[in-house]
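Q: Have a look at this prediction, sequence included:
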Amino acid sequence: MPEFNILAILVAAIVPNIIGALYYGPLFGKTWLESFGMTAEDMKGRNEALIYGGALLCSFVIAFFLFFFMSMGHRDVLEGGEVVINSFATFKHGAFHGFMMFFGLVMPVIIALALFHKTKLKNVLLNIGFWALCFAVMGGILDVWR
């Protein structure tokens, strides 16, 4: 089992909330709302604590398992049976791993759900861009901060 760096996992877990505040706010907020056929007024009256708390909890689960799978993928066993961690421990390397996890696991889920839900292409592309960025940044943080 890898040794978990809980502080790195916690920092990586807040990444989607920080990026999301910018991405779905001033950068693409209006476009995102339009992709649902909604306005800012329609968003009022929601249980914000439940929404953001639940999102943060989900982000923690993502960060935890991203750390776990990246750590397990960086382990090699030498001929003598010794286990060594084989990581470049760079942000770029971790971002690559994070993006590949997104590309292979998350993006197909987003697309499959969108097909069944008849989600507009604009919304699908916004969500793909957001999660690709989040997974890359989270992976970068987790690989550098071993």
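A: Nice, thanks for sending it over. If you're wondering where the values come from, they're calculated on a predicted model, not measured in any experiment.
Q: For the rest of this, base every contact and every neighbour count on C-alpha atoms.
A: Will do.
Q: Okay, residue 16 and residue 61: tell me how far apart.
A: 12 Å (CA to CA, to the nearest Å).
Q: Name the residue in these two with the higher neighbour count.
A: residue 16 (23 against 15; other CA atoms under 10 Å).
Q: where does residue 25 fall, helix, sheet strand or coil?
A: Here residue 25 is helix, with the state taken from DSSP: H, G, I helix; E, B strand; the rest coil.
Q: That one: neighbouring residues, count only.
A: By other CA under 10 Å, the residues close to residue 25 number 14.
Q: any idea how far the longest helix anywhere in the chain is from the chain center?
A: With DSSP state H setting the assignment, residue counts place helix 48-73 as the longest helix in the chain. A distance of 8 Å separates the C-alpha centroid of helix 48-73 from that of its chain, computed with CA atoms, centre = their mean, to the nearest Å.
Q: Residue 142: what's it in contact with?
A: Contacts for residue 142 (CA atoms under 8 Å, 6 or more residues apart in numbering) come out as 8, 9, 12, 67, 94.
Q: Tell me the one of those nearest residue 105?
A: residue 67 (15.0 Å; CA to CA).
Q: quick one: contacts for the closest one?
A: Shown in contact with residue 67 (CA under 8 Å, 6+ apart): 4, 9, 139, 142, 143.
Q: So which of these sit within helices?
A: Per DSSP H, the contacts of residue 67 map to helices at 9, 139, 142, 143.
Q: Quick one: the strands in the chain, in order.
A: Assigned by DSSP state E, the chain shows strands spanning 75-77, 83-85.
Q: I'd like the ones you listed written out as a markdown table, with mean neighbour count and distance to residue 22 added.
A: Converted to a markdown table, the strands of the chain look like this (neighbours: other CA atoms under 10 Å; distance: least, CA to CA, whole Å):
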| stretch | mean neighbour count | distance to residue 22 |
| --- | --- | --- |
| strand 75-77 | 13 | 36 |
| strand 83-85 | 12 | 35 |
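Q: next, the one to line up against it:
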Amino acid sequence: MSIPDVNLVAVLVTTVLSFVVGYLWYGPIFGKAWMENKGLTEKDITDGGSSMGYTLITSIIGMYLLGVFVAWSQAMTWMEGATTGLLMATLVGTFDFHTVVYDKTKGINNRFKDWLLHLGYVAVYLAIAGAIYAVGKKSI
């Protein structure tokens, strides 16, 4: 099985999309609940920009891999692409479950809420990104 060609413009677009969805998800939509659950303050958030470089790199890699998965799945419609994105979100969520198990800094309920909140974010942006890849293949 060879690695399919992935539209690099789509990789950049979906990477930006992941940041936009993250801004909305952890800002106006669920920002207060997320900060309360994590025990963060506004100052903690404004001082946390140093992780953005790491987030950018991992987003580019993740979006490239999603493009490969969408190509392998032969998704041609937005719904097939979104389904492929949700499948990848399930995989990410399964492997990310360690945050619930190993984070000893807070009670199990808070850790589980963190995981569900993050999984929701991942599911939303990967579903949208998967749809973009599938629909974008028609124009390539």
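A: Happy to help now that I have it. Note that the structure is a prediction, hence the values are computed from the model and not measured.
Q: residue in structure 1 matching residue 23 of structure 2?
A: The alignment partner of residue 23 of structure 2 in structure 1, by TM-score structural alignment, is residue 21.
Q: and the gap between that match and residue 146 of structure 1?
A: 27 Å.
Q: so how many other residues sit close to the nearest residue to residue 52 of structure 1 once chain neighbours are set aside?
A: Once flanking residues are discounted, residue 52 of structure 1 sits nearest to residue 17: 7.9 Å by CA to CA, 6 or more residues apart in numbering. Residues lying near residue 17 of structure 1 (other CA under 10 Å) number 17.
Q: Leaving out chain neighbours, which residue sits closest to the spatially most central residue of structure 2?
A: The centre of structure 2 sits closest to residue 122, judged by CA atoms, centre = their mean, with a distance of 3.4 Å. Nearest non-adjacent residue to residue 122 of structure 2, counting by CA to CA, 6+ apart: residue 89, 5.9 Å away.
Q: ok, the one you found - how many residues close by?
A: 22.
Q: ditto for residue 82 of structure 2
A: Using other CA under 10 Å, residue 82 of structure 2 has 25 other residues around it.
Q: residues of the longest helix of structure 1 that come out buried?
A: Buried residues in helix 48-73 of structure 1, counted by 16 or more other CA atoms under 10 Å: 55, 56, 59, 60, 62, 63, 64, 66, 67, 68, 70, 71.
Q: Can you tell me which of those residues is closest to residue 124 of structure 1?
A: Nearest member of these to residue 124 of structure 1, counting by CA to CA, is residue 55, at 18.4 Å.
Q: Okay, buried residues for stretch 28-48 of structure 1 please.
A: Residues of stretch 28-48 of structure 1 classed as buried by neighbour count (16+ other CA under 10 Å): 29, 31, 32, 33, 35.
Q: ok, the match of residue 23 of structure 2 - contacts?
A: No contacts exist for residue 21 of structure 1 under CA under 8 Å, 6+ apart.
Q: got it, and residue 124 of structure 2?
A: Applying CA under 8 Å, 6+ apart to residue 124 of structure 2 gives the contacts 21, 86.
Q: Likewise for residue 40 of structure 2?
A: Listed by CA under 8 Å, 6+ apart, residue 40 of structure 2 has no contact partners.
Q: what do we get in structure 1 for it?
A: Match for residue 40 of structure 2 (TM-score structural alignment): residue 38.
Q: Now do its match against residue 30 of structure 1, distance only.
A: Counting by CA to CA - residue 38 of structure 1 and residue 30 of structure 1 are separated by 9 Å.
Q: And residue 87 of structure 1, by the same measure?
A: Applying CA to CA to residue 87 of structure 1 and residue 30 of structure 1 gives a distance of 40 Å.
Q: And stretch 12-19 of structure 1, what's buried?
A: Buried, per 16+ other CA under 10 Å, within stretch 12-19 of structure 1: 12, 13, 14, 15, 16, 17, 19.
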